[in-house]
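Novice: Sequence first, then the predicted structure, then my questions.
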Amino acid sequence: MNFFASLKEALTEGVISQIAAQKLEKPEKIQKIFDALGVSLVGGLIKRVTTESGMKLVYNQAQKIEFGPENIERILKNEAEFEKLKAVGEKDLNTVLPGLKSAISSMVSKYAGTQNSLVASLCGVAMPIVMSVIKQKIAEKKLDAESLAAYMGDQREEMLTVLPDLNDKLIETMGIQYLLQNFSVPRTEESGVVSRGAGTEKGSASQPFLVGVDMQQQADYQPYLKWFGIGALVIGAIAAGIYFWNQRQAASEESTSETDSTMIEARTIQEPPATQDSVVKDTTTAVAAVTPPAATTANPMSAYLENATAPAGKVFKFENVDFENNTTQLKAEANAPIAALAELLKKYPNAQVKLVGYANDAQQPVTNKVLSVKRVFAIKDILIKSGISYIRIDAEGRGTGVSKDSAPGQKPLREIYVRFVKK
């Protein structure tokens, strides 16, 4: 039985009815709230266990829960025990997922069509129930901290099937875009094992989640921190100053072409696919004037970067980069252009790009938004593995590119674009 099935089993009709009676709300509304809170909290926990400290924290907090899922209905009937349950839940929420209660409450209240205050009060009930199911799984499967992290990572796909219509907001609110495509269990000093999903690899390095440094390295140098702490702070302050200065310079450089690049991006969303080629032609017109035609035809991105006078912000359609239907599996012809982009970014180490993806071939329960997100992060992952720093690659999935504000007749897009944020 997967995690969400066990969670559903814990939240019986009796539990939902009791809470509905206490809150003077319809059971259907309470059920909808708990369904949304369940996927939100689990999404946050999956993200949390992608660091060594996070996975140990989740494991230890779950072990402290003093009741099992089978006791929830009984606890709700006892006011003193119910208040204790909520107190434990609030503490766990603030400890394990600090700062997320407000964002989760806001998202779920809009989804369920109810007051934010009601959802906020139920967060303290939902959290210990989720943690009690985790404790149950630890006992059933004899999990340690690492294997628990791997187990939680395996729930990603199932998480997206519970409430498909909430996925877009869930991804944005919980910040799990990259997690949908890549999940890595942190390496611990004790085991030296790196787990990926259900599998493990001996002696291989973990790819950290949304960070560029393996957090475990900090432990290796712990004895020396007291000697180099002050020096590190000074260096960090200097580096931060340089970074923000460069950011200001970059912002100033981009401001001259902001209007042009915004118009380009708007056209890539609003025009039918039949006219998309014209977008690329428009973006390369300035380059063609100063670059030999042969070079532009071979690789317009390369020609653009070679032109020192061309402003940052150009958008190029990523030609021949496509995926098999309803998957993140790249078609064979996509390997060459992605490899070419990696080499180009190595040649121009100051260049930074943003991958923008559209998808129109998703099949329920996966949405086009989710599929587009997973696809651009699949490409980002390939570029990172090719040696490109993650901080140089941004990624955004935009679904089909069709919204209520789109031009009449706009057809769903299935394309990848590359925008050069910085040259």
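Specialist: Thanks, I have the structure now.
Novice: all contacts plus neighbour counts: C-alpha atoms, from now on.
Specialist: OK.
Novice: just the strands in the stretch 101-250 of the chain please.
Specialist: Secondary structure of the stretch 101-250 of the chain (DSSP state E, counting those that start in this stretch): strands at 193-196, 199-202.
Novice: Out of the ones you listed, which gets nearest to Ile391?
Specialist: Nearest to Ile391, of all the strands of the stretch 101-250 of the chain, is strand 193-196, at 22.5 Å by CA to CA.
Novice: Helices of the stretch 51-200 of the chain, residue ranges please.
Specialist: 52-64, 72-76, 79-96, 101-112, 116-141, 145-153, 156-162, 167-174, 177-181 (DSSP state H, counting those that start in this stretch).
Novice: most packed of those helices?
Specialist: Greatest average neighbour count among these goes to helix 145-153 (a mean of 25), per mean count of other CA atoms under 10 Å.
Novice: so which helix or strand takes in Gln276?
Specialist: For Gln276, the host element (DSSP states H and E) is helix 276-288.
Novice: What lies in contact with that helix?
Specialist: 264, 267-268, 296, 300, 303-304, 307, 310, 314-317 (CA atoms under 8 Å, 6 or more residues apart in numbering).
Novice: again, 6 Å this time
Specialist: Applying CA atoms under 6 Å, 6 or more residues apart in numbering, the contact partners of helix 276-288 are 304, 316.
Novice: I'd like the next helix or strand past that helix.
Specialist: Next along from helix 276-288, by DSSP H and E: helix 293-298.
Novice: buried stuff in that following helix?
Specialist: Residues of helix 293-298 classed as buried by neighbour count (16 or more other CA atoms under 10 Å): Thr296.
Novice: let's bring in a second one:
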Amino acid sequence: MNLFANLSEVFNSDVIARIATYIDEPTEKTNKAVNGLVYTIVGGLMKRTTSEIGVNQLYNHVQKGRYDGSLIDNLNATLRDPAQTNTLITHGNDVISHLLPAMKSSIGTMISSYANIRNSSAISLLGLTTTIVLHVLGKQVKDRKLDADGLAALLFSERDALVNAVPEEFLPRLIDKVGLQQIVTGAAVPARRATAETSGKTVTTATRPSASYEYVDDSDNDNGALTKWGFGALVVVALAAGGYYIYQNTQKYSGESISDVTTITSDTVQADTVTRSLAVPADPKAPKSLSVASPASATVASGLAQLLTPYLTNPALPKGRVFPLPGVAFMPGSLSLTPGSQAALGELTTLLKTYPQLQIQLVGYANDAMLGTTNRALSFKRVNLIKQQLLNAGVNYLRVDAIGRGTGVSLRDTSRIRKPALRKIDMKVVAK
């Protein structure tokens, strides 16, 4: 299923014209807003189905709301009636409030700014577009007899299509506003509901069984009493052993000081935590405690710091300069960083924390996409993976933008000079 192709057919020129008349906005702007909302709603539903509760909520709304595709067949006629159109808008906004709680206002503001329409028009379009999207999804559920897990899998099968379809100017703000970093990088997967075998049939459970607090009297059961006493004795022994271990270690280390600087070893690099993967190797010549209170006191010894420090500390130099990210690279055709990349990302993290006014845009290029994806999608997933690591290391998301430009070669370029396909990560200084 190509969800976006189906939605493009539904939102044809006649439908867009009728919607534009209803909200009293230009047709071109209405079309731009509807397209932006389609990507926003589909992306938001993908994110919602990364939890078991979200999977069930979406499926229940489709079933109970009777979103079976029947609206699609008579959409033009329905939109001729203002009362019916208003009903669709109201129902859609109610669903959004449940499926994407506390996001209706922010989505409206984003679409209003993106398409240059009134905020009230954007909210009306959000409700109407949500209803239509759910009918398109509901038709697939009905025709293919999908359960809740099948619906979630159907949505996630459109992940690459989403990245490829969203306009380049809209994708960064969509990801930041809806929180789709893990979706576009492929780190998120749809949640699957727990299943249990009962009488030969598979029963899907939306929640765990509730705990029982009924009192059971086993005072006459010798085995039960022995079990209780045995368990109690084990608890006492374990507590005593733990207390002795803590005492011994306290005595052992009481006279020693702990260094604030941690040196990364080969074992540490393998640790499955973002914090350790972004740690900066300690300079053996540096003092044992580093202060980042002022840029002048920061001690970072590598290519990126040497490249950026003179620029960042000189207020006469304007913002907007683009720098390469030395040492940051990916394995061919993948989202796996090369071994030396983590140290470079650690250095970038340190720079961002050292210069709290610094805002950057990561610009990715790729020419090594494998079958099943495009260079544009791969480049965008890579820069968003880097961005996610920076956010996990404590950098505010408002300070890091990310955009993928594919190979960097436009198909509309008619110049005779053949440009090389690029594969790199650049960093643009937006503010300093």
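Specialist: Yes, it's here. Owing to the predicted nature of the structure, the values given are computational and were not obtained by experimental measurement.
Novice: out of the helices of the stretch 51-200 of structure 1, nearest to Gly192 of structure 1?
Specialist: helix 145-153 (10.8 Å).
Novice: mind listing what Gly236 of structure 1 touches?
Specialist: Gly236 of structure 1 touches nothing, counting by CA under 6 Å, 6+ apart.
Novice: I'd like to know how far it sits from Gln249 of structure 1.
Specialist: According to CA to CA, to the nearest Å, Gly236 of structure 1 stands 20 Å off from Gln249 of structure 1.
Novice: now stretch 367-379 of structure 1: how far from the chain's centre is it?
Specialist: 10 Å (CA atoms, centre = their mean, to the nearest Å).
Novice: now the lengthiest helix in structure 2: which residue numbers in structure 1?
Specialist: Criterion DSSP state H: the longest helix present in structure 2 is helix 222-253. Against structure 1, there is no aligned range for helix 222-253 of structure 2 (TM-score structural alignment).
Novice: What is the subsequent helix or strand relative to that helix?
Specialist: Using DSSP H and E, the helix or strand that follows helix 222-253 of structure 2 in sequence is helix 266-270.
Novice: Go through that next one and flag the buried ones.
Specialist: Buried-residue list, helix 266-270 of structure 2, by 16+ other CA under 10 Å: Val269.
Novice: Repeat that for stretch 387-403 of structure 2.
Specialist: 387-391, 393, 395, 399-403.
Novice: circling back to that earlier point, helices or strands up against the longest helix of structure 2?
Specialist: Other helices and strands packing on helix 222-253 of structure 2, by 3 or more CA pairs under 6 Å, 6 or more residues apart in numbering; DSSP states H and E, are absent; none qualifies.
Novice: just how off-centre is that helix within its chain?
Specialist: With CA atoms, centre = their mean, you get 44 Å for helix 222-253 of structure 2.
Novice: same check, this time on stretch 391-401 of structure 2
Specialist: Counting by CA atoms, centre = their mean, stretch 391-401 of structure 2 comes out at 13 Å from the chain centroid.
Novice: Do me a favour and get the end-to-end distance for it?
Specialist: First-to-last residue span, stretch 391-401 of structure 2, CA to CA: 11 Å.
Novice: which residues touch it?
Specialist: With CA under 6 Å, 6+ apart as the test, stretch 391-401 of structure 2 has contacts from 275, 359-361.
Novice: repeat that with 7 Å
Specialist: Here stretch 391-401 of structure 2 makes contact (CA atoms under 7 Å, 6 or more residues apart in numbering) with 172, 274-275, 359-362, 387.
Novice: With stretch 12-20 of structure 1 instead?
Specialist: Residues contacting stretch 12-20 of structure 1 (CA under 7 Å, 6+ apart): 26-27, 30-31, 73.
Novice: and what of stretch 78-91 of structure 1?
Specialist: Contacts to stretch 78-91 of structure 1, defined as CA under 7 Å, 6+ apart, come from residues 75-76, 124-125, 127-128.
Novice: Many thanks, we can stop here.
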